[in-house]
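In: just coords:
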């Protein structure tokens, strides 16, 4: 049985739905499997061959389908590499490198080398934002620009939403959909299809547990590349006020956007990120 799913049947359900979503990828794409020390890593490559590179790192419980709403725009200007993070519900190996060591950066070393990239811009979301930031701190010469959406490791990680979700279930005022709305902040009717996919994934997928390692002020201050950070004011998973404050106070070349009435899941920032990436 796969270590990241509750059952093999569940793994097949999630992978089948992922394949369906990739079938709606709006631009031509090449699928690659890059050998790494953590196992093969699946990468979806789009955009002009001679355009500047852009690596995309999704969040926990997700995969390259995260970027379906962005890729048509970004791939006009960049050679995009949508990476399925290892240990997440995509097509990469189920391995989960230790976040407290250099293991994640070594994995990403292998990915970039396998793709022939010496340096690149990176967009990272949540766990992918933590991964991108960890890499930029350890390998600053390989990152040209860093765009982070609801990144982990800067503001306090919150767990109170878990107790609220459990309490809602106990008093009979909730179901899985309401709990998912609470965690993601996606509470508008147009987000219902996104909620469907999140619910389907977490019915079968076993996410990482525990706290993400926090970055120090000194580490943040050492970031020399331009950094964009976008957070939602209603994020129940990370303290977005603290994230914004620490980035503003410590990152030398930082742009920070705090979105009111937005939770942990940040959508619709395609143009903001593109304008930043294009300088």
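Out: Perfect, thanks for sending it. Because the structure is a prediction, the values reported are computed rather than measured.

In: hey, let's count contacts and neighbours off CA atoms from now on
Out: OK.

In: Mind jotting down where the strands sit in this structure?
Out: Here the chain has its strands, by DSSP state E, at 30-34, 41-46, 53-57, 79-83, 120-125, 143-149, 227-232, 254-259.

In: Tell me which of the ones you listed sits nearest to residue 5.
Out: strand 41-46 (17.6 Å; CA to CA).

In: Could you export the strands of the chain as JSON lines, including distance to residue 132 and mean neighbour count?
Out: Output for the strands of the chain, formatted as JSON lines (distance: least, CA to CA, whole Å; neighbours: other CA atoms under 10 Å):
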{"stretch": "strand 30-34", "distance to residue 132": "18", "mean neighbour count": "15"}
{"stretch": "strand 41-46", "distance to residue 132": "16", "mean neighbour count": "24"}
{"stretch": "strand 53-57", "distance to residue 132": "7", "mean neighbour count": "25"}
{"stretch": "strand 79-83", "distance to residue 132": "12", "mean neighbour count": "25"}
{"stretch": "strand 120-125", "distance to residue 132": "6", "mean neighbour count": "23"}
{"stretch": "strand 143-149", "distance to residue 132": "8", "mean neighbour count": "24"}
{"stretch": "strand 227-232", "distance to residue 132": "11", "mean neighbour count": "23"}
{"stretch": "strand 254-259", "distance to residue 132": "15", "mean neighbour count": "16"}
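
In: then this one, side by side with the first:
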């Protein structure tokens, strides 16, 4: 029988009300039901709380991206520690006391977008051996957000929405970060502004940016894809990526934080090609 992990007290709620939490969860269930492929849900216990994991794709493929329900401290690399516990709970990396000898499966490939990319970087600071390869799309944690872009493209529309709550003012925020804004994304923006009190801090410490010596711990082959007009300046992101020992950076011309669908399809090809070059996946047949 597995030993129970120590649990910390639950964090303060991020929701304005119980009704707001119910509305957000209903929106999540709606999005989950609309997924165009088969998936399963798993719960993994960690010392930080229960992680909700979506398992997608072939039965023998690694699970999808986990979602945590705990408040984590970036200064203590708790995002990375949490991710490692989730990976161990899923059986994707050996337990802490395992010898890692012959017969041990290779660690998984990781893909993270935005906040998720910063979690991968934090995992590299905790357990770089748990990462066989990484793809970071529109990553946080590599550079500071452009303050003018953040103020004009995110904060100003948010203030306008507070003063004049309507779809138009919410749409302004969406247009500022999305190449192809969609009604579903608009609904997420509206629900978030209406019901969520605060958002978790970005991994990377107080500044939300990893230092070069921290980035250098991600030694696995890594590809970084970012938009030219992201709120995280692409040039600063590319410069920071130079600290990664084995990294390729691609900047999508004209793209924002959420690139157009055609660019995402192209990004998937870039990722698979990079992993194939590094011998991490079979070469794709085109």
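Out: That came through fine. Since we're looking at a predicted model, the values are computed, not measured.

In: what residues are up against residue 56 of structure 2?
Out: Taking CA atoms under 8 Å, 6 or more residues apart in numbering, we find residue 56 of structure 2 in contact with 37, 38, 39, 40, 63, 64.

In: 7 Å instead, please
Out: 38, 39, 40, 63, 64 (CA atoms under 7 Å, 6 or more residues apart in numbering).

In: picking that back up, need the strands of structure 1 in a markdown table (columns: distance to residue 167 of structure 1).
Out: Putting these into a markdown table (distance: least, CA to CA, whole Å) gives the following:
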| stretch | distance to residue 167 of structure 1 |
| --- | --- |
| strand 30-34 | 43 |
| strand 41-46 | 38 |
| strand 53-57 | 33 |
| strand 79-83 | 36 |
| strand 120-125 | 28 |
| strand 143-149 | 29 |
| strand 227-232 | 24 |
| strand 254-259 | 28 |
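
In: Mind checking those for the one nearest to residue 174 of structure 1?
Out: Across the strands of structure 1, residue 174 of structure 1 has its closest neighbour in strand 227-232 (23.4 Å, CA to CA).

In: residues making contact with the closest one?
Out: Strand 227-232 of structure 1 is touched from outside by 145-150, 240, 253-260, 262-264, 266, with contacts defined as CA under 7 Å, 6+ apart.

In: Between strand 120-125 and it, find me the angle.
Out: In terms of direction (axes from the mean of the first three to the mean of the last three CA atoms, to 10 degrees), strand 227-232 of structure 1 departs from strand 120-125 by 10 degrees.

In: looking at structure 2, where would I find the counterpart of strand 227-232 of structure 1?
Out: Residues 222-227 of structure 2 are the counterpart of strand 227-232 of structure 1, counting by TM-score structural alignment.

In: residues contacting the residue mapped onto residue 151 of structure 2 from structure 1?
Out: Matched by TM-score structural alignment, residue 151 of structure 2 corresponds to residue 163 in structure 1. Residue 163 of structure 1 makes contact with no residue, according to CA under 7 Å, 6+ apart.

In: The most centrally placed residue in structure 2 and residue 277 of structure 2, how far apart?
Out: The C-alpha lying nearest the average C-alpha coordinate of structure 2 belongs to residue 116 (CA atoms, centre = their mean; 1.2 Å). Residue 116 of structure 2 sits at a distance of 24 Å from residue 277 of structure 2 (criterion: CA to CA, to the nearest Å).
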